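>>> dropping the sequence and predicted coords here.
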Amino acid sequence: MTAPLRSAVAVGGAVAAGARAGDLLRRNPPGGADRWERTNHAGRPLTLLEGPTAALAVAVGCLAARPGRRAAGVLAAAGAAGLGALDDLVERPEDRSGGARGLRGHLAALQRGRLTTGAWKVLGIGATGLAAAAVADGPRTSGRGPARALDVLVGGALVAGAANLVNLFDLRPGRAAKVAAVAALSLSAGPGAADARPLAGAVAGACAVVLRDDLAGRSMLGDTGANALGAVLGVAALARWGRTGRAVALGAVVALTLASEKVSFSRLIEAQPLLRELDRLGRP
């Protein structure tokens, strides 16, 4: 299969799978519709079923990638979605009310001896990120010994960090899906992006499926969907860049994550006219 055909199949497969999954989940929501209902920032009801829809869509889209990237993409999507669902559905109210929010909040709770669902998610996505990085390149292309171990460590951190970063934008209708789609397009651009395009296409296709209802405020990605999209973007970054590029990308992800602990992304976006208009684009 040629590279352009792989990319087209990835987008089409994600769109088709997402449309079908969304229809099935709306008809038969696991555990009942009430289990997935939440209230958004404006106090209106919505559903988190968009999350598993996006996760299934992006995982199916990853099947069009080359074997090593394919396995890494599916593994990253499945692991991030499963652990995200744990946080979406099983999080204890006392953890959130007790300040266990964001990476720092969950790690602080862990230091106090309380293992929150968010901490489980952080640890679990870190583990699946490492596993995805280990299979993304394969031993023949990555070598062995300390260099191989370092590649897997950086790659795993990038996959896990990207999963967390996309989730940080899931605070307003359509925002996380827009960010994921723009990141996917950027990873697809320029020479040397052939291996990354099917994975990026899977993310773009999944975003296309869920964006309309997300923008309308009827649904949201939640941890399940946002983590899955971000994790596959991380695998696409591994396919796109070598060691230097991956290190730079990881540095950017870490910097944005740390910044989010100090500064509200929503306030920054509202303060910049262009970002504000792009953020609101498509909302009622």
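Nice, thanks for sending it over. Residues are numbered from 1 along each chain as shown.
>>> could you use CA atoms for every contact and neighbour count after this?
OK.
>>> which residue ranges form the helices in the stretch 101-250 of the chain?
102-111, 117-137, 139-142, 145-168, 175-188, 197-215, 222-240, 243-260 (DSSP state H, counting those that start in this stretch).
>>> out of these, which gets nearest to Gly32?
helix 222-240 (16.8 Å; Cα to Cα).
>>> can I get the helices of the stretch 101-250 of the chain in TSV including mean neighbour count?
Listed next are those as TSV, based on neighbours: other Cα atoms under 10 Å:
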stretch	mean neighbour count
helix 102-111	17
helix 117-137	23
helix 139-142	11
helix 145-168	23
helix 175-188	22
helix 197-215	28
helix 222-240	32
helix 243-260	16
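>>> would you reformat these as JSON lines and include distance to Pro4?
Compiled in JSON lines, the helices of the stretch 101-250 of the chain are given as follows (distance: least, Cα to Cα, whole Å):
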{"stretch": "helix 102-111", "distance to Pro4": "38"}
{"stretch": "helix 117-137", "distance to Pro4": "20"}
{"stretch": "helix 139-142", "distance to Pro4": "23"}
{"stretch": "helix 145-168", "distance to Pro4": "24"}
{"stretch": "helix 175-188", "distance to Pro4": "11"}
{"stretch": "helix 197-215", "distance to Pro4": "8"}
{"stretch": "helix 222-240", "distance to Pro4": "15"}
{"stretch": "helix 243-260", "distance to Pro4": "23"}
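>>> what about the residue nearest to Ser266 when sequence neighbours are not counted, how many residues nearby?
In space, not counting the residues next to it along the chain, Ser266 is nearest to Leu171; the distance is 7.9 Å by Cα to Cα, 6 or more residues apart in numbering. Residues lying near Leu171 (other Cα atoms under 10 Å) number 16.
>>> what does Gly282 give?
With other Cα under 10 Å as criterion, Gly282 counts 14.
>>> also Ala76?
35.
>>> Leu274 too?
As a burial measure, Leu274 scores 10 neighbours (other Cα under 10 Å).
>>> my guess is Ala72 contacts Ala132. True?
Yes: if you go by Cα atoms under 8 Å, Ala72 and Ala132 touch, sitting 4.3 Å apart.
>>> give me the common contacts of the two.
Taking Cα atoms under 8 Å, 6 or more residues apart in numbering as the contact rule, Ala72 and Ala132 both touch Val235.
>>> all strands in the stretch 1-150 of the chain, in order from the N-terminus.
37-39, 45-47 (DSSP state E, counting those that start in this stretch).
>>> just name the most buried of these.
strand 45-47 (a mean of 18; mean count of other Cα atoms under 10 Å).
>>> want to compare, so here's the second one:
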Amino acid sequence: MRALVSGALAGALAASALRLLRDNPPGGSTTWDRTNHAGRTVTLLEGPAYAVGAAGATALLGAGPGPVVAAVASAGLGALDDLAGDSKSKGFKGHLGALARGEVTTGAVKILGLGLTGLVSAALIDLGSRSREPQRHGIPTGTRTVLDTVVGGAVVAGSANLLNLLDLRPGRALKATILLGALTARSPRSAAASGAATGAAVGLLGPDLSGEAMLGDTGANSAGALLGAALVQRTGRRGRWAALVVLTALTLASEKVSFTKVIESTPGLRELDAWGRR
């Protein structure tokens, strides 16, 4: 029930925010206009709208400061890349390679910033869970170690990056958010955060599928980080390590393999990816 309430609130907030932002775009509409893969002009205002809806519902439903920090800070880092980034360097390899040559790209700032955001988010989650756990001899029975928190932070940052890698076709990243959010919403500990991530995605799916708007780095990073925070909320040591292994493998694969080509050549995934798209 908590996930449903959080989702409904997030969806309403995100849809309303997008309407308001499109009526009064900060800096003018051209600041947020981009050309998508099909050559159409779309707005990136969907990203800030997603962050407003997801973070707002997460805060109002009492999911804790960790998920709120994940959603808001990652959105800010994504906005930096959306509004001030360039396309000279791409991917981890490109941005870190540029950094090694003394070039500080917005992508490198975002990579480092997401790492810090993930760590702070995971630390807040673990501190909060420690105060609620049953104790034995005055010590919480499920106490997390520093390494557990570091792994959790990597999961938050990796999830933010993964959702961004999927935001290449209308609706793709939002569909992934809805599916992953539904999987993590079954735990009471992560219901509010997962519901918010899912609801905001549902509220913005229409304009995204129609090719009017897109998440951009702002929305995709926010969605991924919030999902990562929800996963950290509901998992212990083994779950965090398993998630990190999967995220690392997918991130490394993205440097060599096109996710779009894999999706379009895989029955089932191809149809799901194309569903609802104009």
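That came through, no problem. This structure is a prediction, so every number in the text was calculated from the model and none was measured.
>>> which one of the strands of the stretch 1-150 of structure 1 lies closest to Ala193 of structure 1?
That would be strand 45-47 among these, by Cα to Cα, at 35.2 Å.
>>> pull up the aligned stretch in structure 2 for the closest one.
Under the alignment (TM-score structural alignment), strand 45-47 of structure 1 falls on residues 41-43 in structure 2.
>>> before we move on, back to that, which one of the helices of the stretch 101-250 of structure 1 lies closest to Gly12 of structure 1?
helix 197-215 (6.9 Å).
>>> average gap between the closest one and structure 2?
Its matched residues in structure 2 lie on average 0.8 Å from helix 197-215 of structure 1 after superposition (mean Cα distance after the TM-score superposition for structure 1).
>>> Gly32 of structure 1 -> structure 2?
Per TM-score structural alignment, Gly32 of structure 1 is aligned with Gly28.
>>> I'd like to know which of the helices of the stretch 101-250 of structure 1 lies nearest to Ala3 of structure 1.
Checked against Cα to Cα, the stretch from these lying closest is helix 197-215, at 7.9 Å.
>>> Provide the aligned range in structure 2 for that closest one.
Here helix 197-215 of structure 1 aligns to structure 2 at residues 191-209, judged by TM-score structural alignment.
>>> neighbours around Arg139 of structure 2, how many?
Quick fix: residue 139 of structure 2 is Ile, not Arg. For Ile139 of structure 2, using other Cα under 10 Å, the count is 11.
>>> okay, it and Arg132 of structure 2: tell me how far apart.
11 Å (Cα to Cα, to the nearest Å).
>>> from Thr117 of structure 2, how far off is the aligned partner of Leu171 of structure 1 in structure 2?
Alignment note (TM-score structural alignment): Leu171 of structure 1 maps to Leu168 of structure 2. Distance, Leu168 of structure 2 to Thr117 of structure 2, using Cα to Cα: 24 Å.
>>> ok, Lys256 of structure 2 next?
For Lys256 of structure 2, the distance to Thr117 of structure 2 - Cα to Cα - is 27 Å.
>>> same check on Ala49 of structure 2?
20 Å.
>>> repeat for Gly206 of structure 2
30 Å.
>>> cool, Gly195 of structure 2 as well?
21 Å.
>>> the most centrally placed residue in structure 2 - nearest residue in space that isn't next to it in sequence?
Taking Cα atoms, centre = their mean, the centroid of structure 2 lies closest to Gly224, which sits 1.8 Å from it. The shortest distance from Gly224 of structure 2 to any non-neighbouring residue, by Cα to Cα, 6+ apart, is to Ala160 (3.8 Å).
>>> identify the residue of structure 2 aligned to Ala181 of structure 1.
By TM-score structural alignment, Ala181 of structure 1 lines up with Ile178 in structure 2.
>>> residue contacts, the closest residue to its match other than its chain neighbours?
Among residues not flanking Ile178 of structure 2 along the chain, Thr198 sits closest, at 4.7 Å (Cα to Cα, 6+ apart). Contact analysis of Thr198 of structure 2 by Cα under 8 Å, 6+ apart lists Gly7, Thr177, Ile178, Leu179, Gly181, Ala182.
>>> at 10 Å instead, please
The contact partners of Thr198 of structure 2, by Cα atoms under 10 Å, 6 or more residues apart in numbering, come to 3-4, 6-8, 10-11, 54, 174-182, 184-185, 192, 223, 226-227.
>>> swap in Ala228 of structure 1?
51-52, 54-59, 73-84, 125, 159-160, 162-164, 166-167, 203, 221, 234.
>>> let's see it at 7 Å
With contact set as Cα atoms under 7 Å, 6 or more residues apart in numbering, Ala228 of structure 1 has these partners: Ala55, Ala77, Ala78, Ala80, Ala81, Ala163.
>>> of those, select the buried ones using a ChimeraX command.
With 16 or more other Cα atoms under 10 Å as the criterion, this ChimeraX line picks the buried residues out of the contacts of Ala228 of structure 1:
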select :55,77,78,80,81,163
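>>> considering the contacts of Ala228 of structure 1, which are maintained in structure 2?
Among those, the ones still in contact in structure 2 (both residues aligned by TM-score structural alignment, their matches' Cα atoms under 7 Å) are Ala55, Ala77, Ala78, Ala80, Ala81, Ala163.
>>> so the second one makes contact with Ala57?
No: with the criterion set as Cα atoms under 7 Å, Ala77 of structure 1 and Ala57 do not qualify as a contacting pair; they are 9.7 Å apart.
>>> on that earlier part again, quick one: what's aligned to the residue nearest to the centre of structure 2 in structure 1?
That one, Gly224 of structure 2, aligns with Gly230 by TM-score structural alignment.
>>> please name the residues that touch its match.
Ala162, Ala163, Asn164, Val166, Ala180.
>>> measure the second one to Asp170 of structure 1 for me?
By that I understand Ala163 of structure 1. Ala163 of structure 1 is 12 Å from Asp170 of structure 1, where distance means Cα to Cα.
>>> same question for the last one.
Counting by Cα to Cα, the gap between Ala180 of structure 1 and Asp170 of structure 1 amounts to 10 Å.
>>> what's the answer for the third one, then?
With distances defined as Cα to Cα, the gap from Asn164 of structure 1 to Asp170 of structure 1 amounts to 10 Å.
>>> swap in Gly12 of structure 1?
25 Å.
>>> then Ser260 of structure 1?
13 Å.
>>> what about Arg136 of structure 2, how many residues close to it?
9.
>>> same check, this time on Ala189 of structure 1
Ala189 of structure 1, neighbours per other Cα under 10 Å, totals 13.
>>> pretty sure Val203 of structure 1 contacts Ala226?
No: in this structure, Val203 of structure 1 is not within contact of Ala226 by Cα under 7 Å, at 10.5 Å.
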